[in-house]
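Colleague: sequence unknown, structure follows:
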C-alpha cells in the first residue's frame, strides 16, 4: 500500500528549498549504477535523483510513497561522552534530555540568547555510554563550534564531558515496506522498536550500525548509521531488494512538506522562536519551569504574550507556491511570507508553509498568494497535510 492510499507518481520538478554545503556521500556513486541521474538539491551533489527504471518523467518520491526509498544523508552525527553529558546538552537545548530512557531519542532545538532557533537536532540517550546527536548538514560547522565551546567551558570547571564526531555514513530507509525489508537483515525484532527509539546492531551482516526509527518523510522509516567503509556494501544490499529504490532530496522534500515538517534555513532559523514556529511541544515541562536554556526568558515571555506571527500551512490550486512569495490579506495587504512550497502528489493541489500575522492564522482563513505578480486564492490549512505513519510498538 502507499502513503494513506496515495499512488500518484511524483512527477514534479523539485528544487532547492533550503541551505546546504557541497558535500559528497560515501554512497554517492551508487545512484549511477541504478539508472539514476543526480542533480543539485541544496548544494548536495549526490541528490535529487530521477530513475530511468521508473520512467524519466517520474521522481523517485513515487517509490517512497508506494514502496521504500533509500536516501543517502549528509546529516552530522556527534557523540557526547562523560558523566556530565546530560547537563552539558541541557545547557544548550530546550528538551528534557534527562527524562529520556536508554535508547530513546527526541527532536529538540538548539537556541540562541534571543530565543531564535540555531538548529533542530535529534538527541538520543543511547543504551551505551553516550548521547547521539544528529544535526543538519548545513549547520554542521556552526553547531560543532557551539558544542565544542560549551564543552570547553564546562571542562574548565572540572566537568566530565567530551565530544567525538562520527565518520559513519547515514542511510535513510523510508516507506511502507521498510519494516519487512530491514527485518530480513536484522537480528533484533523491529516490531519492538518504536518511533524515535534506537539500537546498536548488525544490519545485513554489517556490524557497528545504529538503527533509529525516525525520518524526514512522515512515513515509517529508519536512519541507519553505518561505518563509512561498508556503506556502499549495505546500500547495494538494500537496493537489491525489489521494493527499494534510491530517492533524492527533492522527493524527500515534498514528503516532509506533506508531513508538515520544518526545513531548517527556510521554515525555521535564528530569527524564529519556538513559539512562532509552533514548536513549543519540544520544550520539556521541567525546562519551562527551570528556564535554564538559551533564550528562555524571551521564549516564555512570548508564550505568555502570544506571538505576533505564526507558522501555518496553506493549500491552493493553480500555479505552485514557492518560498519568498508574499501572502496577502483580504484587503490585499501583505500579512506574511511563504517559506516552503510545492505541488502535493497525494492531494493533487499545492501545499505550502509560511508565517502570517497571528490574526490571520486560524485554519480555514482565506488569503491570497502573489505568484508572478498575480494573486491566487489560498486557504490556511492544518498540518500535517497528509497523515503521518509513525510506528509505536504495542
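Modeller: Nice, thanks for sending it over. Being a predicted model, the structure only gives us computed values, none of them experimental. Numbering: from 1, shown residues only.

Colleague: CA only for contacts and neighbour counts going forward, please
Modeller: Fine.

Colleague: got a list of what residue 51 touches?
Modeller: Residue 51 sits next to 34, 35, 36, 37, 58, 59, 60 when contact means Cα atoms under 8 Å, 6 or more residues apart in numbering.

Colleague: which one of those residues has the most neighbours?
Modeller: For the contacts of residue 51, neighbours were counted using other Cα atoms under 10 Å, and residue 60 has the most, 32 neighbours in all.

Colleague: wait, that one sits on residue 250?
Modeller: No: no contact is recorded between residue 60 and residue 250 when judged using Cα atoms under 8 Å, the distance being 9.0 Å.

Colleague: and here's the other structure:
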C-alpha cells in the first residue's frame, strides 16, 4: 500500500527523522535526539508536533447541533462560539467509534478533528446521517501542535492575541500573514496550542516555529509517552467499539 505524506514530509527528512507507517501515512516516530529527550523537552520547554494526518472537517447548516449531538453524546447546545469540547463518536450500542474535539464556530457551524486511522469511516458515518447539512472535509489543511510550558511564550512572539487564549478556546488569526485557526488544546497534558492552516503554508510556519530557541521537533514516540503520562486515551488502545467508559 502506498503511504501518504504530510505537507511537512520534506522538513521531517531534513531534520533526520526516523519515518514509520502510521494510519496510512509516513510519519516521524523520532528525531536524532531520541524519544526520551523529546519527551523531556516537551515537559520543560516547547515541542512541535506534525499532526496533519488527522482528519479535519466542518459541519454546517440548520440542525447541525442536533445532528452532532445524536452521534456524539455531548451538550453542544450550551457550547459557546469558539469553545471546544472533547467528545466520543458512538454507535447505536454505545460502543466508541472514535474520540474527537468539536469546536463551535457559529450558529449550526462546527469544526472538528478526528483520529487519522478512523477519519474515512467517521466522515462516511456522519455523511450517512446528513439531513440537509453540509460536511466539508478539509483535505487541504495541515495541523500543527505546539506543546509545553514554553508554548505560550513562543505564541506571544508569533501571534500575541492567540497567546491569551484559555484552555479549549479558539480564534481565527494570522502567523506571518498566513490565515490560521488556533485552539488552546493538545494531547500531552501540557499547556499548548493546535494550529489549523493551509497545507501549502505549513512548511513555512513550522520552520518559523522551529527557529525559536525553545522549540524542538517531536515525533510520534514521545507524543505517545506524553499522553500516557498525562492519562489520556488513545483510540484503539484504551477506547474502541468494545472498550468504553461504561
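Modeller: Cool, the structure landed. Please read all numbers here as calculations on a predicted model, not as lab measurements.

Colleague: Would you pull the TM-score for this pair?
Modeller: TM-score for the superposed chains, counting by TM-score structural alignment, normalised by the length of the second structure: 0.92, backed by 242 aligned residues with a Cα RMSD of 1.8 Å.

Colleague: okay, and the common contacts of residue 60 and residue 250 of the first structure?
Modeller: residue 49.

Colleague: Just give me the neighbour total for the residue mapped onto residue 92 of the second structure from the first structure.
Modeller: With TM-score structural alignment as the criterion, the equivalent of residue 92 of the second structure in the first structure is residue 113. In terms of burial, residue 113 of the first structure registers 14 neighbours under the definition other Cα under 10 Å.

Colleague: Also residue 164 of the first structure?
Modeller: 12.

Colleague: name the element it belongs to?
Modeller: Take DSSP states H and E as the rule and residue 164 of the first structure turns out to sit in strand 162-165.

Colleague: Residues contacting the helix or strand that that strand is followed by, please?
Modeller: With elements assigned by DSSP H and E, the helix or strand that comes after strand 162-165 of the first structure is strand 169-174. Strand 169-174 of the first structure has contacts (Cα under 8 Å, 6+ apart) with 25-26, 64, 68-75, 215, 217, 219-228, 231, 235.

Colleague: ok, back up a step: read off where the strand holding residue 164 of the first structure ends up in the second structure.
Modeller: Alignment note (TM-score structural alignment): strand 162-165 of the first structure is matched to residues 134-137 of the second structure.

Colleague: what do you get for stretch 231-242 of the first structure?
Modeller: On the second structure, the counterpart of stretch 231-242 of the first structure by TM-score structural alignment is residues 202-213.

Colleague: how far is that stretch from where the chain is centred?
Modeller: 18 Å (Cα atoms, centre = their mean, to the nearest Å).

Colleague: what's the burial count for residue 180 of the first structure?
Modeller: Number of residues near residue 180 of the first structure (other Cα under 10 Å) recorded here: 11.

Colleague: on that earlier part again, mean deviation of the match of strand 162-165 of the first structure from the first structure?
Modeller: After superposition onto the first structure, the average distance of stretch 134-137 of the second structure to its aligned residues comes to 0.7 Å, using mean Cα distance after the TM-score superposition for the first structure.

Colleague: Pull out the buried positions in that stretch.
Modeller: For stretch 134-137 of the second structure, a neighbour-count test (16 or more other Cα atoms under 10 Å) marks 135, 137 as buried.

Colleague: in the first structure, which strand has the most residues?
Modeller: The residue-count maximum for a strand in the first structure (DSSP state E) belongs to strand 334-344.

Colleague: What's the first helix or strand after the longest strand seen in the second structure?
Modeller: With DSSP E setting the assignment, residue counts place strand 96-106 as the longest strand in the second structure. Using DSSP H and E, the helix or strand that directly follows strand 96-106 of the second structure along the chain is strand 109-114.

Colleague: mean distance, that next one to its aligned residues in the first structure?
Modeller: For strand 109-114 of the second structure, the mean distance to aligned residues of the first structure following superposition is 0.8 Å (mean Cα distance after the TM-score superposition for the first structure).

Colleague: What span of the first structure is that strand aligned with?
Modeller: Counting by TM-score structural alignment, strand 109-114 of the second structure falls onto residues 130-135 of the first structure.

Colleague: now what about that stretch, what contacts it?
Modeller: By Cα under 8 Å, 6+ apart, the list of residues contacting stretch 130-135 of the first structure from outside reads 75-82, 85-86, 119-126, 143.

Colleague: Select only the buried ones of those in ChimeraX?
Modeller: Buried residues within the contacts of stretch 130-135 of the first structure, by 16+ other Cα under 10 Å, are selected in ChimeraX with:
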select :75,76,77,78,79,80,81,85,86,119,120,121,122,123,124,125,126,143
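
Colleague: show me where the second structure has helices.
Modeller: 9-14, 35-44, 64-71, 119-127, 151-158, 199-210, 220-229 (DSSP state H).

Colleague: Where does the fifth one end up in the first structure?
Modeller: Correspondence between helix 151-158 of the second structure and the first structure is established over residues 178-185, with TM-score structural alignment as the criterion.

Colleague: Please consider this matter closed, and thank you.
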